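1. no FASTA, just this:
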C-alpha cells in the first residue's frame, strides 16, 4: 500500500468552505431508519446517522475505502442540520460537510492508495451518445429509482460516483468502485434505464443489464480491471463539540 505523507483534516477546511449554521445532536434512541439530504439552497438534513455515514457522504466513498475505524465511527447516532450562508450546489455542500467533520468531530484522515478490483468507465467503440450542454452550477447525476438514473448538466466523474455510491440502506448499483477514464471533460444531460440483476438470469430480464444499457443508451463501457483506489485511514476522531 502506498501512502500520502500529508495528513488532511479536510481540503474544504483549508480553503475556508464551511456551513454558516450547524447543529449536531444525539439521535432519538427510539428512531427507526436513517435519512440524509442535500436540499436546494444549501441545507443539509441528516437524521439518525453515524459518523461513518457522514464520512461516506462527505467524500463519496464506500465502506471498504475506510481504514483504521475507531470507536465512535459507527455509534452513537446523530441528527445533523446545517445551512450555508448563501445558495450552493451539492458539490459545495460535500466540501462543507468535510469541514463540519473536521471542525465538530476533529476528524483527521490520511489518504492512501491501494490496488483493488474496479470498473473502468470508458467511451464505447462507436463513440458517446451524450447531449453536451453548457456548464452551470448545481449539475448532478442522481438515482431516480430502481434501475434509473439521470444526469442534468452532469459530468463523467459524477456519473462514476453515482454508479459506485452507496445509499444509507447499504445498497449500491455496482459491487465495486467506478473509475472515470472516458476523457470526456464536458457536462451532459442524459438518462439511463436498466434492469437490476437481483439474482435473475439474463434471459429472464425484461430489460437490458446496466452494462448493455450503458453501451446502447450512453455509448459508454464498463470494464473490470485492477486499479489504484483511494483509501481513507482515520487518524483521529472525537465526540462532537457542543452547538
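-> The structure has been received and is ready for your questions. Source: prediction; values computed, not measured. Numbers count the residues shown, from 1 in each chain.

2. only C-alpha atoms for contact and neighbour calcs from this point on.
-> Noted.

3. So which residue is smack in the middle of this protein?
-> residue 60 (2.6 Å; C-alpha atoms, centre = their mean).

4. OK, contacts around that residue?
-> 161, 165 (C-alpha atoms under 8 Å, 6 or more residues apart in numbering).

5. try 10 Å this time
-> 53-54, 94, 161-162, 164-166 (C-alpha atoms under 10 Å, 6 or more residues apart in numbering).

6. swap in residue 210?
-> Counted by C-alpha under 10 Å, 6+ apart, residue 210 has contacts 147-148, 163, 173-174, 192-197, 216-217, 221-222.

7. These in helices, which ones?
-> Of these, the ones assigned to helices by DSSP state H are residue 163.

8. Can you flag the buried ones in the contacts of residue 210?
-> Buried members of the contacts of residue 210, scored by 16 or more other C-alpha atoms under 10 Å, are 147, 163, 173-174, 192-196, 216-217, 221-222.

9. Use this one as the comparison:
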C-alpha cells in the first residue's frame, strides 16, 4: 500500500492491546510466510462454513482489516510489518459461517496471540474522502431482506470494476472503499441508515487497489467519483478531517504453528 500522505498529530487516546478479554477466537489457525513478490492476488474470505483464509497479507494490512481502517492510518512497527507477507488458514467455531464482524473479532484475537500485537490509538488530521448525498438525492434501492448479512465485493473485469452490494449500509460501502480500494480514509456523512441493494460500476485508476489492479487501456465505464454520483446519487469529496488511527507499540513475527 502507499503510505506517503503527511498527517498532523491531534491527540492521544488510551493504550490498547490487540484484542480485549473474551474476544471470540479461531479454534485453530496456521500462519505461513509467503513469497513477498506481488505474484498472487490478495484475498480474505470464509470458504464453506468454517474455513477462514487470508492470503498475501502483511501485518499492517491484517490490522487494517481487523479494525476496519485504511492502512495509511496505521503507523509504527519495524520494517517487516510492511514487507513480510503471510497466509492464514483457520477454523471458525459454531455451527454456521461467521459474519464479517465476527471474523474480524477472531482476527483481532489472532493478532494479539500470535503476533503479540499491542497498540494505542491517536486522532490525526488526514486527507480523506467524505461521502454525502449528491444534489437530486440518493439513487438507492432499499433492501427487501435487511436481516440478511451484508455482501459488498469487488469483481475485476478487463475494462472495469463492478461492486454488487446487497443489504449494505453506506457505512459498509465506506469501510470497503477505505480498506481495499482507495488510498485514504473514507467517512460516511450521508445520514442514511437503511440497508440497500446496488451495483456500482467504474473504471479504476492507478491510485486505487494499491496499484495492484492496472487501469484499463479503454473503458466505457466512468471514473469512480462520477460513477458514485450517476449510479448511487452520492458525492465523494476530498477534504481534510480527523481520523481515528492506530500506532503499533509492539509486534513480533508470528509464533510457530
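-> Perfect, thanks for sending it. Computed from a predicted structure; not experimentally measured.

10. what's the TM-score for these two chains?
-> Comparison of the two superposed chains (TM-score structural alignment, normalised by the length of structure 1) gives a TM-score of 0.83, and 232 aligned residues with a C-alpha RMSD of 2.6 Å.

11. hey, where'd the helices end up in the stretch 151-257 of structure 2?
-> 170-176, 224-227 (DSSP state H, counting those that start in this stretch).

12. Give the aligned range of the last one in structure 1.
-> Mapped onto structure 1 using TM-score structural alignment, helix 224-227 of structure 2 covers residues 210-213.

13. From the contacts of residue 210 of structure 1, pick the one nearest residue 206 of structure 1.
-> Nearest to residue 206 of structure 1 out of the contacts of residue 210 of structure 1 is residue 195 (C-alpha to C-alpha; 7.0 Å).

14. Structure 2: which residue goes with residue 138 of structure 1?
-> Using TM-score structural alignment, residue 138 of structure 1 lines up with residue 149 in structure 2.

15. what number of residues lie near its match?
-> Neighbour count for residue 149 of structure 2, taken as other C-alpha atoms under 10 Å: 13.

16. quick one: residue 114 of structure 1 and residue 225 of structure 1, what's the gap?
-> 13 Å (C-alpha to C-alpha, to the nearest Å).

17. Of these two, give the one with the bigger neighbour count.
-> Neighbours were counted for residue 114 of structure 1 and for residue 225 using other C-alpha under 10 Å; residue 114 has more, 15 against 11.

18. got the contact list for the more buried one?
-> Contacts of residue 114 of structure 1 by C-alpha under 10 Å, 6+ apart are 1-3, 65, 226-231.

19. if we go to 8 Å?
-> Contacts of residue 114 of structure 1 (C-alpha under 8 Å, 6+ apart): 1-2, 228-231.

20. swap in residue 257 of structure 2?
-> Here residue 257 of structure 2 is in contact with 29-31 (C-alpha under 8 Å, 6+ apart).

21. swap in residue 165 of structure 2?
-> 150-153, 196-200.

22. Check those residues and tell me the two furthest apart.
-> 150 and 200 (15.2 Å).

23. can you pull the buried residues of stretch 240-249 of structure 2?
-> 242-248.

24. contacting residues around it?
-> 69, 73-77, 117-128, 185.

25. Could you rerun that using 7 Å?
-> 73-77, 118-128 (C-alpha atoms under 7 Å, 6 or more residues apart in numbering).

26. That stretch against structure 1, how far on average?
-> Once the two models are superposed, stretch 240-249 of structure 2 sits on average 1.0 Å from its counterpart in structure 1 (mean C-alpha distance after the TM-score superposition for structure 1).
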